[in-house]
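1. can't give you the sequence, but here's the structure:
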């Protein structure tokens, strides 16, 4: 349902409180007290079967007795009574209900299940159970158990935990930070975090979103909403329970490395969310976002009244990977009159600095170009009290803003008090108690801008010769499943990797020690050495039972090693079956680095790509990074860069750099393998040897399992467990328009260059008709928004003329963006000016409508300039209905019900 009925939920005119007794301290009475304290001006109706009035308000015995249906119902009854209350609320026509009651159990047979079913029957939206309510301060709504009504502001706070929300709200109240809304979701029987993200992403009164969550129930829904919200405004998330153990014991190294907390972190990163790891960090984020908007740049200039305290701030900035601003000649000269120490940054005003010294220092720095933000740090002295310095700093910043210099300023005041907080709050300057908090607050906004750049980075195009043999790979997996095997044998693993062009060592399988010796002889006779490995469906980590022997140089060595393995397995794992032995040539690449790459299965987010340092001690070293597929080369390169082993991949001494592009390509191939083969549950390449010549898999394990009935594919042919929808390759088409043979496919992120060339070839008047205004700057950001899509929510089809590769040209594109409820979609289309009238526009529109129908989108609509007769004719030809736009006579709204 997503944002359905959110208007009534957050701006109710009539509220019923079920279970509201006259006893002070009861939950229902506390809700009424909170509504009054918040200044709610609508109707409040207590509902109680035995009370005549509650705190002077006339009481109703039942919801059905209320003359007009309430918009919002607050439920504070015993758990077993909740389903009946929800049913009655739905019957009388209420829009939403908040379940404050706890202990409603789990499953369809429990009270929570009955309440969910009743709400769905009537289209009633639910918050809770285990909620402590919600608040919209600007609207006077405080239907919550918060200690006091929050202040109005432009931050939205969404929390699954009532106590965490209470802590954040209380801290914000004491520091003068306000909220556009506070919503505590509890166990989210209906409305969840994704629904709230969809709403507040579009809410003009919300500038940033603060999340506290413990778990995600629907990964696809959450990530789609989170990615859309993070592109619109900063979203900060605190996850509770980051170090909880997984529900099952992983069987591969990649599975062990993909712990739940790390997977959540990877998901947040992919969505562009800013993560914090505790309440202190969350408070810093709230303070920053409550006063300061995101800004370009990352260079921080520090001003303090002592070298030591300034150096501490600079150290903390370095610890967090921040950038200390370097003053140029003009900048250094501008602060000479106020500089006390020898360093230019941090600027030391001296322990004897007076308030005016801060103003004289900030004046040139606020207008200088050597820094992107300023940090003012003050320690109180006998010469200058903190209040006087705060007033001086606030006045200097206010004057600079009035003259158009809006450089961000952060402040630290050791020993802050209420008066100091008020001074900085009125000036919209974030204030922190310590240098560490201030630096962290500054870096929240830096990281946000960096995340936005990463989200819009154009990836390199994949090599055109990368075309995996999916059919061959599927045969390998299906054969294993038909035979009832959970693990592919070494030869099948080699076949699978070969199908995706991942180089690995050839392998020979032998049933016994004599067969292993015979298989090794050709390699040994040629002057090589061999590796012998145990093959057992019951032994995943061969090294734990001595199941790997390297550098064997004779048949006798191979035979002896095989017998030794059998004896050791029988002693350590007597139940394990020995299927035979794998013989491989030893690879001599002395400058190779041992890596690990593979796939793991997370119960929430599905397949996860794992990369890091390999070897037998991989889990002890724990140098790894995770990413959710699908991956492109840019995301794969970023994944590599987040590990410590990335530094070893660079050149050092006489060792050349490893081939980073080859490593990144392997990760992209694994991502594609996960998309193509849902039955592959875990894949472990360890070690993956990398050097200047490329990469080669020395050992690998693959676990497979059939898909269960619940793992069905949703809207389209894509992996049933992927959290992020991959590129919809099954929507590629070929058509003919006039004499042109045209390839139509979904848009990819690496199409940015093609779009730039296309716009250069389109008549500027056609561009104006498409975007409703002249467009002269086709910037990277502009083009990235056209080419980087969340295929769960949007699609764009591009038409390319089929020709020699160097002559391929874009002819046009159509796009459709679905709303958060996935009920309607907005379309737009543009074709090259010189091929109008060939039927391409109609063909693209029909393809877009086919997509909408396949996705279950009921209505497609778009705004068209009244003067755009050609587009209006296409819409009429396809059955769209036109109606004027009431507040803009230059536009008409074209609408088509897809089912019709």
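-> Arrived safely, thanks for sending. Predicted, not measured: the structure shown is a model, and the values here were computed from it.
2. CA atoms for contacts and neighbours, from now on please.
-> OK.
3. OK, contacts around the nearest residue to residue 632 once chain neighbours are set aside?
-> Of all residues not flanking residue 632 in the chain, residue 668 sits nearest, at 6.0 Å (CA to CA, 6 or more residues apart in numbering). The contact partners of residue 668, by CA atoms under 8 Å, 6 or more residues apart in numbering, come to 630-633, 636.
4. In this structure, which strand is the longest?
-> Secondary structure of the chain per DSSP state E: the longest strand is strand 680-691.
5. Next SSE downstream of that one?
-> Following strand 680-691 in sequence order, the next helix or strand is strand 694-697 (DSSP states H and E).
6. And that next one, what does it pack against?
-> With contacts taken as 3 or more CA pairs under 8 Å, 6 or more residues apart in numbering; DSSP states H and E, strand 694-697 sits against helix 660-676, strand 680-691.
7. Could you give me the buried positions within it?
-> Going by neighbour count (16 or more other CA atoms under 10 Å), the buried part of strand 694-697 is 695-697.
8. For the stretch 551-700 of the chain, which segments count as strands?
-> 580-585, 593-602, 606-613, 624-627, 680-691, 694-697, 700-704 (DSSP state E, counting those that start in this stretch).
9. Report all helices and strands that the biggest helix by length in the chain contacts.
-> What stands out as the longest helix in the chain, according to DSSP state H, is helix 435-455. Contacts defined by 3+ CA pairs under 8 Å, 6+ apart place helix 435-455 against strand 274-276, helix 279-291, helix 307-319, strand 409-413.
10. try it against this one:
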């Protein structure tokens, strides 16, 4: 990811429009007119091969003829000319261009490259950033910049809108202008050959003028870049999106249950959830989200009170809310409403104050509801009547609603009669909706967004280290299958793979013939299950290849023969190579579940959990998550299924051991992270009861991996276990390793042991504790752009050194903290040295930090390592250390 030179794209001091013609309806002429009408104050130059005069300004014949290098160039010329123009601009000193031209992906140069690739090749040596090609352009109202051929200007506001569709860009602009919604940035990505969603999420996520980011997505190219930027942006401000293509691009046959159940759209949903963004289904919902997020603040919780003068409108609102979202009014609240409302009011929520309600009745009811502790938010609704003026009601209620300490939404039902009241609310920043359904949908959007944000701040419980008995053996099983040209592990090897990761499996033996099956059954002990082994048959039960509860040797003989006959009839092409014999698991109270791994072409491995059994596809009860998981994420995955309710127990069935399911999911998550060749895996059924979890059957499909680097196939960078080490200080061995989400309790104890003065030196202000939300942020780091090394003495955290890199990997900001008993013993030097080595290895150019002048320990440590120091008037010292040479170009300017 990179935000390098994007300031020239969105805050240029000069602009050149290349490809302006005399035709008033030409793209270049439209861009020129938009720039002038938008009020761009800097130098504005037009370029065309033929000189003429445009609006009293000369048209220059080429890039070299311009008075100086433009900071931004907007290119509207034929596709074949674009690479050469980009090269000329780069050599001249331009560092940003918007390419409106289409057809670069399809066009070819004489050496066979696509025109798009030739454009990127021309831009790379100059670090010139390209928006487009095939886009509408960009509008930045705060900069009076309309470098687009959109039909009109955008209002200034605090929402950023980024879209891959030019048609939707113009529709959104028209809608926004009609509703009075303004934008900080309005950007059409087009083919996003260079600047893409990841870049803009990074840029807009730290832009102080942008309060929320709206996206229209058709596809994601670089999943890890997108996820890293999205998670960073969503921590700072709301990110809401619509994605087209809910159905798969085409039918894809999948042999395993997991592969069949995990489609591309559910995977995208899982990615959005993991990043803390909010996905809505329609453009209308996105428009509503724009208004809601722009105007609704002070979230307290999901319980909504509905105030209305019409019972029917209240019922419609209640129908679209779940039981947890409609606030249950407390007795004191009901008593207060009884005292100020007519006797025939609804006496519940929705609060129907009757159609003849004058302004004072609204005010009385509002004061009660806004003071009620059980009410987290308020929906104000009014349907016009012949008795009370909507405008009078709006004027009376606005002062109270503006000062509310909880979110307020409004719904003015009707048209012309309520138009004035709606305008008053709009002008004062109260979010208004046309229907009860739209208003309650907006409330649910707020709830979902807050839930996604809360998930980012959850601290998983501390767990003992997972034990993986034979990770190398697991890799050997997979490589042996690949070397033998096999796509699928047989059942025994599949269970051996699970066993290597500590997943409990029922005892199973693979045998070549009936005599060996009899011997295996005698070893295991009757009753047993007998299954065929055939490379042509994956789902054995579909062809009669499974027999359960075989009681003795005579029954085993008879069933084996009958099984051969059934399989021969159902699959005459199947070659039987033997049998598997496994112990019968008699667990009558167990719930059948399915857990597994599937592969998505964009986001890589995904984990699945749901209800298992033979009807798994029919029931379609499943949830999906991206690895790597921690315990909190695993529990969330389980909780998003219907089978979770069965696992909690009912009637005479005791609750199942959910911890055992969490443990299996964590082990599968590690397997998915370690073994890139595992393309599909399912355990079906995984029996779960009060005793724990047990895998009865497993299928594993493998394929040659495109990468050999651990974790490189994942959309989220996994925990970097290769960075763990042990150091000895004063004769005591300390474990130095990257921080994990499960370290929250250790970090809380670490900060709690610090004195207020130590916390002041660390955080630059006096504090007595670090709140849980901050602890979660410090533990749940993104290893793609952050690092924190901690030192552990047993279970005690002794010190930390952390750094956060900018999106360009140019500069990392660091901090160091060491517990009092370990100060002046070399631990800070060891941690900071480890951090510096890591940053150098990833190509970071420089390390910077700040400390108070009185922090003598940090000053001495910085001096010992060789940091440069510079003081400032506010009593702080800037610490700076050069790490390595600058990179040759933006990491994302590569061939698509």
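-> Sure, I can see it. Bear in mind that the values here come from a model prediction, so they are computed numbers and not experimental data.
11. Just give the TM-score of the two.
-> Superposed pair, TM-score by TM-score structural alignment, normalised by the length of structure 2: 0.94. Supporting alignment: 878 aligned residues with a CA RMSD of 2.2 Å.
12. Quick check: which of the helices and strands packed on strand 694-697 of structure 1 is nearest to residue 833 of structure 1?
-> helix 660-676 (36.9 Å; CA to CA).
13. Now the closest one on structure 2. Mean distance?
-> Once the two models are superposed, helix 660-676 of structure 1 sits on average 0.9 Å from its counterpart in structure 2 (mean CA distance after the TM-score superposition for structure 1).
14. That helix aligns to what range in structure 2?
-> Using TM-score structural alignment, helix 660-676 of structure 1 corresponds to residues 658-674 of structure 2.
15. Strands along the stretch 1-150 of structure 2, start to end?
-> Counting by DSSP E, counting those that start in this stretch, the stretch 1-150 of structure 2 has strands at residues 15-18, 44-47, 53-54, 57-60, 72-75, 96-99, 129-131, 137-140, 145-148.
16. Check the stretch 301-450 of structure 2 too.
-> Ranges of strands in the stretch 301-450 of structure 2, per DSSP E, counting those that start in this stretch, are 304-308, 351-352, 377-382, 408-412, 431-433.
17. quick one, which of these is packed in tightest?
-> strand 304-308 (a mean of 26; mean count of other CA atoms under 10 Å).
18. what angle do that one and strand 408-412 make?
-> Inter-element angle recorded for strand 304-308 of structure 2 and strand 408-412: 30 degrees (by axes from the mean of the first three to the mean of the last three CA atoms, to 10 degrees).
19. List of residues touching strand 304-308 of structure 2?
-> So strand 304-308 of structure 2 is contacted by 314, 317, 325-327, 349-354, 365-366, 369, 375-383 (CA under 8 Å, 6+ apart).
20. In structure 2, what residue corresponds to residue 173 of structure 1?
-> Aligned counterpart of residue 173 of structure 1 in structure 2: residue 177 (TM-score structural alignment).
21. how close does its match sit to residue 607 of structure 2?
-> Going from residue 177 of structure 2 to residue 607 of structure 2 by CA to CA, to the nearest Å gives 43 Å.
22. So which of those two has more stuff around it?
-> Ranked by neighbour count (other CA atoms under 10 Å), residue 177 of structure 2 and residue 607 place residue 607 first, with 30 against 14.
23. Touching, that one and residue 597? I think so.
-> Yes: contact criterion CA atoms under 8 Å: residue 607 of structure 2 and residue 597 qualify, at 4.7 Å.
24. which residues are common contacts for those two?
-> The overlap between the contact sets of residue 607 of structure 2 and residue 597 (CA under 8 Å, 6+ apart) consists of residue 668.
25. Can you tell me what residue 125 of structure 1 aligns to in structure 2?
-> Alignment note (TM-score structural alignment): residue 125 of structure 1 maps to residue 129 of structure 2.
26. What is the burial count for the residue nearest to that match when sequence neighbours are not counted?
-> The shortest distance from residue 129 of structure 2 to any non-neighbouring residue, by CA to CA, 6+ apart, is to residue 96 (4.7 Å). Neighbour count for residue 96 of structure 2, taken as other CA under 10 Å: 30.
27. ok, the residue lying farthest from the centre of structure 1 - contacts?
-> What lies farthest from the middle of structure 1 is residue 556; by CA atoms, centre = their mean that is 55.6 Å. Taking CA under 8 Å, 6+ apart, we find residue 556 of structure 1 in contact with residue 517.
28. swap in the one 4 residues further on?
-> Listed by CA under 8 Å, 6+ apart, the contact set of residue 560 of structure 1 reads residue 513.
29. how much space is there between it and residue 549 of structure 1?
-> Distance of residue 560 of structure 1 to residue 549 of structure 1, given as CA to CA: 11 Å.
30. now residue 14 of structure 1
-> 76 Å.
31. so the alignment partner in structure 1 of residue 825 of structure 2 is in which element?
-> Residue correspondence, TM-score structural alignment: residue 825 of structure 2 in this structure matches residue 838 in structure 1. Residue 838 of structure 1 belongs to no helix or strand when assigned by DSSP H and E.
32. now the one 10 residues further on
-> Residue 848 of structure 1 is part of helix 840-854 when elements are defined by DSSP H and E.
33. got it, and residue 222 of structure 1?
-> Here residue 222 of structure 1, judged by DSSP H and E, is contained in helix 219-232.
34. Over to residue 263 of structure 1?
-> helix 260-271.
35. So residue 247 of structure 2: helix, strand or coil?
-> What DSSP: H, G, I helix; E, B strand; the rest coil gives for residue 247 of structure 2 is coil.
36. Report the spatially nearest residue to it, omitting neighbours in sequence.
-> With CA to CA, 6+ apart as the criterion, residue 247 of structure 2 has its nearest non-adjacent residue at 6.7 Å, and that residue is residue 265.
37. Around that neighbour, count how many other residues there are.
-> By the other CA under 10 Å criterion, the neighbourhood of residue 265 of structure 2 contains 17 residues.
38. List the contacts of it.
-> Neighbours of residue 265 of structure 2 in contact, by CA under 8 Å, 6+ apart: 245-248.
39. Structure 1: which residue goes with residue 790 of structure 2?
-> For residue 790 of structure 2, the aligned position in structure 1 is residue 798, judged by TM-score structural alignment.
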